[in-house]
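**Q** sequence and predicted structure below; questions after.
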Amino acid sequence: MDRIRIVGGQRLNGTIPISGAKNAALPLMIASLLTDETLTLENVPRLRDVQQLFHILSNHGVDHSIEGKRNGQDGMTGQTVHLSARAIVDTTAPYELVSTMRASFWVIGPLLARMGEARVSLPGGCAIGTRPVDFFIEGLKGLGAEIDIDAGYVVARARKGMQGGRVVLPKVSVGATHTLLMAATLARGETVIENAAREPEIVDLARCLMAMGARIEGAGTSTIHVEGVSRLGGARHRVLPDRIETGTYAMAVATVGGDVLLEGASADLIEAPLALLAGAGVGVERTNSGVRITRNGHGLAPVDVTTAPFPGFPTDLQAQLMAMTTRADGVSHITETIFENRFMHVQELARLGARITLDGQRATIEGGAKLKGAPVMATDLRASVSLVIAGLAAEGETTINRVYHLDRGFERLEDKLGRCGAEIERISG
């Protein structure tokens, strides 16, 4: 099993290209189930989750091809993928596939909309929280689906096709919003989704669906209106830049110091985290090429932040921020409101010397602790990269185990950081 080895103490200087967003690419790929024409996606990141979703979609009959490199491109450039679901050959998503990635449960929406039936395994537990699918089920029922739970599977039917309706989500859910949005595009009549997620990835999906012929208004607000159409066609769409990767590298620079251009990043997608960094004393500059992050000689002010749905501070940057605050000049507080178990990285950060105490969903971080390298273990995707950030700041050598978590969501992380002066390498086996 691969490991990441880091020798800390190096500042970061240079350019880091920002990849396409994993959280946008996955629902966009799933949207290919809605049409018998080809959907072409540009700027798709090379990630374990993307590869796994190719496998899952092929089970339903989706063919895919990846364009070769073009002049001037390298491994840091996103790939262009063609997806074609001319015929859906299977409406069952089996447990052995769905259990590998929760986002694959979202296929239930397009399968119901196009085929009138779907049998999708319940995704099971999650290391960072329960993430129930009740919202999905009740929402699809609101669009005319008949749903039963049988032997661990959600069995859904819409014998007369999906019908427009009004769905009020009891809690903001990105996954449920993605699923209902896709299902509503082929439903008869108008669908209104209230208390919808407002994340940029929802807007990106809506733009792609509209390019395919869908009629959608209000994406990016809490109320989305969809006027169903009889069929969708093919389209070409570019995946937006990854705001979580952007924030991660910004916090890495803030932690160890340096001057890095996050090439291709969009500051508009990550305003809350960038404002927090600026308030902590980090240089943040919007440029025509991306976002430039600098910290040269200045200390970090402590922060007090609560995670929240977009446009608030994202839970997917909470662990990275915690690593950064270990270097702050004072006491910071982070309150997690999205997932109940998303502090599992605390014990591993403590192995490096971090001083962190927990009180329920609130963490208190005493900054200024001297971090020292040690063997640590990743527990989930975002926790793993927080250990990378802490390892960059720690004295001596840090070895991070279970880095397959990193490969799910960060494209060539060690190469990108290494180009900017980090002493980091992947050790195979």
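**A** Now that the structure is in, tell me what you want to look at. Nothing here was measured: the structure is a model prediction, and the numbers come from that model. Numbering: from 1, shown residues only.

**Q** contacts and neighbour counts: CA atoms only from here.
**A** OK.

**Q** now what about stretch 334-344, what contacts it?
**A** 127-129, 303-309, 315, 318-319, 322, 361-364, 379, 383 (C-alpha atoms under 8 Å, 6 or more residues apart in numbering).

**Q** buried ones in that stretch?
**A** If you call a residue buried by 16 or more other C-alpha atoms under 10 Å, then stretch 334-344 has these buried ones: 334-336, 338, 342-343.

**Q** show me which pair in these is furthest apart.
**A** 334 and 338 (12.3 Å; C-alpha to C-alpha).

**Q** all helices for the stretch 251-400 of the chain, in order.
**A** Counting by DSSP state H, counting those that start in this stretch, the segments of the stretch 251-400 of the chain that form helices are 271-279, 318-325, 345-351, 381-393.

**Q** and the ones you listed as a markdown table, adding mean neighbour count and distance to residue 8?
**A** Converted to a markdown table, the helices of the stretch 251-400 of the chain look like this (neighbours: other C-alpha atoms under 10 Å; distance: least, C-alpha to C-alpha, whole Å):
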| stretch | mean neighbour count | distance to residue 8 |
| --- | --- | --- |
| helix 271-279 | 18 | 22 |
| helix 318-325 | 27 | 14 |
| helix 345-351 | 20 | 14 |
| helix 381-393 | 27 | 4 |
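
**Q** second structure for comparison follows:
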Amino acid sequence: MKKLVIHGGRRLSGEVTIGGAKNSTVALIPAAILAETPVKFDSVPDILDVYNLQVILESMNVTSTFKGGELMIDPTEIIEAELPSTAIKSLRASYYFMGSLLGRFGRATVTFPGGDNIGPRPIDQHIKGFEALGAKVREENDTVYITADDGLKGARIFLDMVSVGATMNIILAAVHAEGTTILENAAREPEIIDLATFLNNMGAQIRGAGTDVVRITGVPKLESKNTHTIIPDRIEAGTYLALAAAQGDGVLVKNVIPEHLESFTAKMIEMGVQLDVREDSIYVPKSENLTPIHIKTAPFPGFATDLQQPITPLLTLADGESVITETIYPERTRHIPELQKLGVAIENPEYGQITVTKSNNFHGASVAAAEIRAGASLVTAGLMADGITEVTNAEHVLRGYDHIIHKLTMLNADIQIAED
């Protein structure tokens, strides 16, 4: 177990470059096994989830090398094998192997995925999609068994709720299905466009990604001809933007797609942060005289649930009460008692609602990261606080943030990793 040790109170300045999107990467790696040729990605974030996915690939005789942001995957000698349950349970996104294995072999056996504990995240919409394509799904002893003995057939599928995971998983299963699949009420996140772009460049026929109706016409094979560059991580970008506004004296956040962050940056501007939004970067000046705001999380293009925790420490600088209404995961509140230990005036007065008021006395403390984004909020609060803050369960933070120690150090933060 590792912990982050933060000597807080230092002002931050300089520039930081955002890495590839975690939420794209964890779908693209399973997607690679659909190819009949080696696959190459660049701008791959150096996060624990990538290494765990490599372990899963290795169990199927799929070789991979990862160095300097480049990931090579060779699925040409892939075999069907039992996937390692420890790696599967370490990250929720391992469920993308359901769709990719089903698309590749017509069957998949996957242990129920693990990952962050942020409340119920059922996979019923994934299963609904697989069954519509002609698969039979059986759940037994914490394992999902999916078979399509007669092959997958295109179908019209309407998701009962917007789900990024189900949208991606159904696309993965449908790329080799016979005929055309029409997926309605699909999620619209940029990471879905990234996945579709990768598959289309290998010969898939996917139209409408980024809208609520996606059409997938099955093709017999996929072959990679070019390196796929992963889009910038909008959640990492939002985290650094909020940190820069909270504790910075002028920070340039580079390698961003501003259109992916509009709902987030609009709220920062509403607070009074004078953002300078450029073509592929955003400059955050020193921010003062901030006003409180109301935030309501929603599927893209709304305010991302993954950014409600990272923005929370910034809200403590506003002169008044800010309110966050969490509509995606109402139980995503495990950061609250930990932030309170640091002196943050934050409460959860009712289910799905968080209130934050001005806090003038941040102080170091020992706190625990319960999941990735909760950990990010603790790191930001620790950098704002006087004294020393220790964030235990640091693996959660390292799962989602590329080279976070190096990036923060280059911004003048005093932060180290230590054994807990």
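**A** Cool, got the structure. Worth saying up front: this structure is predicted, and the values here are computed from it rather than measured.

**Q** ok so, going back, reformat the helices of the stretch 251-400 of structure 1 as TSV; add distance to residue 402 of structure 1.
**A** As requested, the helices of the stretch 251-400 of structure 1 are exported to TSV (distance: least, C-alpha to C-alpha, whole Å):
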stretch	distance to residue 402 of structure 1
helix 271-279	27
helix 318-325	17
helix 345-351	13
helix 381-393	8
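
**Q** among these, which comes closest to residue 199 of structure 1?
**A** When these are compared by C-alpha to C-alpha, helix 271-279 sits nearest residue 199 of structure 1, at 12.2 Å.

**Q** equivalent range in structure 2 for that closest one?
**A** Mapped onto structure 2 using TM-score structural alignment, helix 271-279 of structure 1 spans residues 262-270.

**Q** cool, stretch 245-259 of structure 1 as well?
**A** The aligned range for stretch 245-259 of structure 1 is 236-250, by TM-score structural alignment.

**Q** list the buried residues of that stretch.
**A** Quick answer for stretch 236-250 of structure 2 (16+ other C-alpha under 10 Å): 236-248, 250.

**Q** ok, stretch 78-94 of structure 2 next?
**A** 78, 83-84, 87-94.

**Q** what does stretch 149-157 of structure 2 give?
**A** 151-155, 157.

**Q** which other residues reach it?
**A** 106-107, 129, 132-135, 174, 176-184, 217-218.

**Q** let's see which of those residues end up in helices.
**A** The helices, defined by DSSP state H, take in 129, 132, 174 from those.

**Q** make sure I have this right: residue 155 of structure 1 is in a helix.
**A** No. Counting by DSSP: H, G, I helix; E, B strand; the rest coil, residue 155 of structure 1 is not part of a helix but strand.

**Q** quick one: map it onto structure 2.
**A** Using TM-score structural alignment, residue 155 of structure 1 pairs with residue 145 in structure 2.

**Q** now that match: closest residue in space that isn't a chain neighbour?
**A** residue 109 (4.6 Å; C-alpha to C-alpha, 6 or more residues apart in numbering).

**Q** which helix or which strand is home to the alignment partner in structure 1 of the one you found?
**A** Under the alignment defined by TM-score structural alignment, residue 109 of structure 2 is paired with residue 119 of structure 1. Using DSSP states H and E, residue 119 of structure 1 sits within strand 117-121.
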